Every structure is written in structure tokens, then in C-alpha cells.
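J.: pasting the structure only:
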């Protein structure tokens, strides 16, 4: 709950600073630092506002935090000048002071005797912020070889024993005293590289090519930062992060197909340690809060200041590496598979108890969406009588699954490659034989074929018949995920409900079920959310009705998701989101299996 409260305060502070309301922003940041002095996000925000364009390392070197009875201050050590940093809320418990300062300070209730001079370096409560910010503090007096703060005796310079429970030790600055002020280093990262000394790997995402090039040119001069790739929208960004697994993503917000907030959420689910820096011109509190809830690490105004951008990347990279080290399982072991066959691929079965809902359309286009140069996909047409997958891809098959079924105990990759048909997109297809020979393939044979294919392909996608025969049941039982397809018509909803009633008897894990509504028409008064309540299963994705695109693609023999401009249509964007939902559910299932 505390983290959510801090996120809300930080978002409100960011919005206040964007509105040039520094007093409001300072107060909110002060509340965070009073509760959690080591809150990195609060320090980053202070550095951006009061750092004067300095990178965080320089900000750390020349500025330190000092606490007066009722305010926080940033102290510029070389000039001995003070900047107001926050109107802090004074803590009520003395244990706070003991924890924070190791007993070197009395509780706020302990006041100086009447008539005792106030520390000259600290403004009075009555002094206005403008008077404080623009009035020069008195010069410190010299005592021997050290410089003492105003109104402090030389004996006050005696070092205090640091509190072992506090993560940051006091610096050797003469401002570290047992009197009224405490000097603490600002949490930060050394200039030039992360603590690990390794290259920082980044991905830049923006739909405007000029902005991408500007960011790349900015980072190119940093020896410790390397831009591994760029993307023009959120969909490309998620795919690129999945392949490259960078430490940092620099993300625009307003993009076509998929915005930066949605992409950030998907990236954080798929590669949890990757840190996202948002580039935005937005200053709305709710907007910033949404981005933070999605997992964004930092915010920079467009166009970003060079020093701020570099510092933000270095901070994010260090956090990414720390989070990666904390992961109980390497991220590579949670991936859906490898093209090299070193880990088992995932078997997806597309099923609907009612015909005409679009199972084959979903199978072919989902394969087109999931497949790339590093991800091998094979489609198995499990409708052994009247399967149409080959027709949807406009390929002819001289071989079929019947060439493999009698030899399931001696399968090898050379034999399987000879039987599979290859589409120009790189998708492989295992087709059925003639309808009258469909009964020659048994459920156990079909299951063994799927197992073998999963050892050599990242995704094995099975298109099934609507009847629950031995082959369909074998596919459902062998699947890592079952995509259950429904439409808005009442017979389809009723049949899916009946199938869900059978699931316990079939001993299928309901966590492996993913319900998708296809052919959604807004003119029909059937709400997907209410249908989900009927199923007791959330509708994970909704694919809109677009007969013009679908029928044209079928007649041409080319899945519509292979078209370059398909994301300009709602159906294309919905399919991209559906494929990401599939990937995310597979990742969650893999993590749950490991744990």
C-alpha cells in the first residue's frame, strides 16, 4: 500500500512541476522523503527540477540533503548556498529520527532555549520562499583548517558514529554535525557507466523517425550506452524487447497501433527487469499515474535534455541489472521456446464447439503474428476430414500427417521436414490426408507428433475439428494453452458454456483456457463482459467483425496479418493485441510452473 501511495504522490509532484508549481511539487516530494528517505524516484525528480541540467553524478557530488526542524534543503557545498527542496511534514515519532540519523538528533519536540540564535543558514518559518531562494546566506567563518557552518562551534565538527541500519553513510563534509543539520549523500550512480561496468543496451521507440534519430545521436556519444534497435510503434517495441531483452527502453507515448502505456505494461510483464523511460508532453496527473502503474520508471519532457536523458538511462540500467539479479529464474528459461530446439516450444490448440466461429482464420493469422526470424511456427491441421489450413495459405500438399502417424516411434527431423509444407512467410504446415482416411490417425499418434514438433518449433498451433473426437481430445490434453473461441450468437455462447461444464471431467486445467470473442459486431446487443460472466471466464480479447478483409484474404490464399497495412484497420490492431495476450498468458503459465 505504501508503494501505491508513493506512486500517487510522485505522479502528483511530477504534474505540479510540469505546471511550474514548484511549491506544491516540493511539498509532495517532501512527504515521500519523510516516509522513505531512500526513495529513488523522489531523488530523481528533485535532480531533474533542481539539478540545473547537471547529470545525477555531478548533482550528487555538489549537492547534499540537510534537514532543519521543519524543512528539507538541498545544499550546494562549493558555494555554501541553500535551495529549498521540500516543505516536509515533521515526523511525530522519535524512532524516525533514531532510524534515520542514528540517534544523532533529538526529537522535533526538543527545542532550543529561548533566545538561542537560530542557525543562520536556515531560513525562519516566517521567511517566504522567494526571500529564501534569492537571498544570499551569510558567509561561513573560518576555524583553523576547516570551515564551520554559521553559529556552530568547532567541537560540533566531531564525527558521529554512523547508524548501521541506515544504508547511506555521512560524507566527510564539515556540514555533518551532531547539531541541527545532517549531511547525507544523494543516492545515485557514478558518471560514465553502471556499477557493473558493462554496456547499457537500449531500445528507442517513437513513431517519428526524426525523434528516433535525435535520441540515437544523443546516446551515440556515450561510450557506455549502445542502442540495439528502434521501433515505430508499441507492437514493434514489444516484439523487439522480447528478442533483444535490453536493460532500458526509451518510449514515446502517443503512437499508432499500440500506445506507449499499453506497450510498457506488456514489456514489464514479458521482460520484468527492463526499465521504461517515457518521453511525453503530457502533464496530466491521471495520465502520469497510468504510466507509472503500467511500470514506467522515469519521465522526460520532449525533447529531452542530453544530460537528463543520459542520467535517466544510467539510473534505469542499474535498476534493471539489480532486478535481473534478483529474479529466481533466468528470463531465458521463461521464454516460450527457442528456435534452436534447446527448450520445449509451446502447443496452442484453437477450439470452438460450434462451426463458423473462425477457428481456422484465427489459427492462420495468429501464426502469422507470432512468427518472425527468430521464432519458428508450425500449424497442425487437426481437422483430419475437412481441414482448410492449406487452402488459407494457398499451398498444395503432396504429403500429409498420415506419412508420419505409422512411424511416430521413429520420427526424426529430416523425415518431418519432408512432410511439412513451407509457406513463403516461413510458416510450416502439417496437412491432413483425404477425408476417408482420417480414421487411420489415432489420438496417441497425434499426441506423439505434437510432442516431437514442440521440440523443434517455438509454437505448435493446432486447428481442431468441432467434434470432440480422439484427435481433438489428444490436442486439448497436450496443449500448453487452449484458445476457446466464441462469437456473439446465442448458439455459440450456449455450446461454449456446455464445453466449459465438461472441462473438469476432461481433467483440463482451467488456467490453460483463454477465451476470445471473434466476429464482434457493435450493433448486436451482446456485451463481451456479460458473456464472460456467463462463462465464469474473462474474455481475454475481442476481434471485431471485418468480412471485407477476412473473405478477401481467404480468397487470395494469404492471411491478412501478412499484409503490411493491416494495422491501419481495427481488426489488425486487435489481432496484434490478442497475440500479445497469448504470449503473456504463456509467460505467466511458465513462471507458475517453475515456481
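T.: Sure, I can see it. Being a predicted model, the structure only gives us computed values, none of them experimental. Numbering: from 1, shown residues only.
J.: please count neighbours and contacts with C-alpha atoms only from this point.
T.: Will do.
J.: from residue 309, how far out is residue 408?
T.: 57 Å (Cα to Cα, to the nearest Å).
J.: who has more neighbours out of the two?
T.: Each of residue 408 and residue 309 has its neighbours counted (other Cα atoms under 10 Å); residue 309 has more, 23 against 16.
J.: ok, the residue lying closest to that one once chain neighbours are set aside - contacts?
T.: Nearest residue to residue 309, sequence neighbours excluded (Cα to Cα, 6 or more residues apart in numbering): residue 300, at 7.4 Å. For residue 300, the contact set (Cα atoms under 8 Å, 6 or more residues apart in numbering) comprises 277-280, 308-309.
J.: structure B:
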């Protein structure tokens, strides 16, 4: 009897389980992991206390999601098993203070290199069966495992930045996804760190890629400070312009269907910023969408 493939393991799990948001970038260093964590935090905040969101690190072999969250998980992707039962939930998923459950990549790159597509498929299927939503960080790798995640995605977020040298890779990645049968016009294209010096603006990026619309995430030193302090800007400061922009991307991934869901609290824990912020107002920001006409 032939061995089971990753597609076999997934089977109908994705159709009967939760929705999957895949975060991808054609180039490393664009912030996919930071964005994936923030999206998972925002999604978990819609149903606090329900363990409704799983966050998976398919950024192999150098995924650092667990390190960024300060986790030391007992289980990683390398131990995935297609015969899991509900009794394994507590062993497989590492809970976080952000409200999402994590399946991390192995911290040893050599072990991570040996993770099979079958193990990745088992993790996806199990997470889908026990969560309403999944966020999968696949980084900038296109391999058998990440292609499986892409094919099962209900929303694909492609992260780019304004580095002119990165545009050819972004264009090639978009074309490749199209050849793989992924509807490229449905991709949520995100320009990260908008406003950085010597970077292209989002309009120029969108026109160069021939994409209908691009969604901006502003540059902010508070993001790097939060990472350094081991904090979550999304949780601690949900009305920060960066958090608001990420939340709107989350709405797009849900099809803008967030009616009836509670808003995140407006007053977070921000003493770690080292400055007074609770009473300081913010300039309102407009919608992140930048309409792009076809070239």
C-alpha cells in the first residue's frame, strides 16, 4: 500500500475545520513573523478565552517564532503525527499570553531541515480540526511543505517592502503563485514599513507588480522596541497606527466579516515603552488601501 502524502493527510480536515491565513514574502527580512504574530493576536482578541487561533511556524529551517515569543516549546513540527487524538491537544500546542496556540519549528536548523511534508500536513490538519483560525508563517521559502500550506489557505498575505532591489523578486513570486494556480488578484499584498527612508512608496510598488490594491503597514520604532522588550504592540497598544493597520489586514483576511465581534480594549499596558502614552493622542490614519490601476 503506498504511503500517505501530505494532501492525503489534510484530506477533508481543512474543509471541516478553520480558516487558514498564510503569511509569505518573496524575500527574507520583510517582517513576516512579526506580522504573523500580530495577526494571530488580533484574531485571538476577537474571541478571547476561546483558544480559537493557532499560529504555526513553517519558516524552515530558520523559523524564530518561538524565540520572538519567548517560548521553549516541548513539541515542535519535527514530532508531528498523523494519528493524533484530542487527548494530544495539550502536548502539541504551546499556549501563549496572546491568546493563540503555537506549533513552533525546531530550534535546531539540522532538525528543521529533516521536517517532512507529511509532518507539516499533520500539524495543519490537527490545528485546523481544533481551531477556528490558523495563521501560518512560511517566510520566504517555496518548498513542498509551504506549497501545501499555500494550497490550503483561505487568505494569502504577501509582504513586500519598499526596497527597489526587492521588486524583481516580488514580481517573480507573484507570477510563480499564479502558475501554481493561486488566484493572484486575491492576494492581500502588504507594503510593510511604509515611510522608511530611501524606500519606494506603496503606489509605486503596486504599479510595478500590477496589483489592484496594496495595503500599508506604517514604519514605527515602537514595533522594534516591542520585539526587543518581548512585548506585543498589538495587545498592549491596539489603537496604535501600526496595530490598526494590521487589524484592517485581519479584517480583509476574514472577508471584512467582523460584525458582532467585540472590539479590542482601547487601553493597553504600555509602561514598557518608557514614555507616557496613555494620554497622548494619535493622528487619525486613513484606510490602508491604496487603489492601483492596471499599468
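T.: That came through fine. Being a predicted model, the structure only gives us computed values, none of them experimental.
J.: looking at the contacts of residue 300 of structure 1, which is nearest residue 59 of structure 1?
T.: Proximity of the contacts of residue 300 of structure 1 to residue 59 of structure 1 (Cα to Cα) peaks at residue 308, which lies at 11.2 Å.
J.: grab the nearest non-local neighbour of residue 14 of structure 2.
T.: residue 128 (6.1 Å).
J.: circling back to that earlier point, structure 2: which residue goes with the residue nearest to residue 309 of structure 1?
T.: Residue 300 of structure 1 maps onto no position in structure 2 when the alignment is built from TM-score structural alignment.
J.: assign residue 300 of structure 1 to helix, strand or coil.
T.: strand (DSSP: H, G, I helix; E, B strand; the rest coil).
J.: repeat that for residue 468 of structure 1.
T.: Residue 468 of structure 1 ends up coil, using three-state DSSP.
J.: alignment lookup: it to structure 2.
T.: By TM-score structural alignment, residue 468 of structure 1 lines up with residue 142.
J.: show me what the longest helix along structure 1 is packed up against.
T.: Longest helix in structure 1, counting residues (DSSP state H): helix 570-594. Where contact means 3 or more Cα pairs under 8 Å, 6 or more residues apart in numbering; DSSP states H and E, helix 570-594 of structure 1 is packed against helix 260-270, helix 359-370, strand 539-544.
J.: and of the ones you listed, who's closest to residue 551 of structure 1?
T.: Comparing these by Cα to Cα, helix 359-370 comes nearest, at 9.8 Å.
J.: that closest one vs structure 2, mean deviation?
T.: With mean Cα distance after the TM-score superposition for structure 1, helix 359-370 of structure 1 departs from structure 2 by a mean of 0.5 Å once superposed.
J.: where do the helices sit along structure 2?
T.: Using DSSP H, helices in structure 2 cover 6-10, 13-16, 32-46, 65-68, 89-92, 109-113, 117-130, 144-152, 167-179, 202-209, 221-229, 233-236, 241-253.
J.: in a markdown table: those, plus mean neighbour count and distance to residue 289 of structure 2.
T.: Conversion of these to a markdown table gives the following (neighbours: other Cα atoms under 10 Å; distance: least, Cα to Cα, whole Å):
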| stretch | mean neighbour count | distance to residue 289 of structure 2 |
| --- | --- | --- |
| helix 6-10 | 18 | 34 |
| helix 13-16 | 14 | 29 |
| helix 32-46 | 24 | 17 |
| helix 65-68 | 18 | 28 |
| helix 89-92 | 15 | 37 |
| helix 109-113 | 14 | 37 |
| helix 117-130 | 24 | 30 |
| helix 144-152 | 20 | 23 |
| helix 167-179 | 16 | 19 |
| helix 202-209 | 20 | 10 |
| helix 221-229 | 13 | 21 |
| helix 233-236 | 23 | 20 |
| helix 241-253 | 21 | 9 |
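J.: distance to residue 100 of structure 2 added to these, as a markdown table?
T.: Below are the helices of structure 2 laid out as a markdown table (distance: least, Cα to Cα, whole Å):
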| stretch | distance to residue 100 of structure 2 |
| --- | --- |
| helix 6-10 | 21 |
| helix 13-16 | 19 |
| helix 32-46 | 6 |
| helix 65-68 | 12 |
| helix 89-92 | 13 |
| helix 109-113 | 22 |
| helix 117-130 | 11 |
| helix 144-152 | 19 |
| helix 167-179 | 28 |
| helix 202-209 | 30 |
| helix 221-229 | 17 |
| helix 233-236 | 12 |
| helix 241-253 | 15 |
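J.: for residue 22 of structure 2, which of the ones you listed is the nearest?
T.: That would be helix 144-152 among these, by Cα to Cα, at 6.6 Å.
J.: give the other helices and strands that the closest one contacts.
T.: strand 19-24, helix 117-130.
J.: after superposition, how close is it to structure 1?
T.: Its aligned residues in structure 1 lie a mean 1.7 Å from helix 144-152 of structure 2 after superposition (mean Cα distance after the TM-score superposition for structure 1).
J.: any idea which residue sits dead centre in structure 2?
T.: In structure 2, the residue lying closest to the centroid (Cα atoms, centre = their mean) is residue 36, at 2.5 Å.
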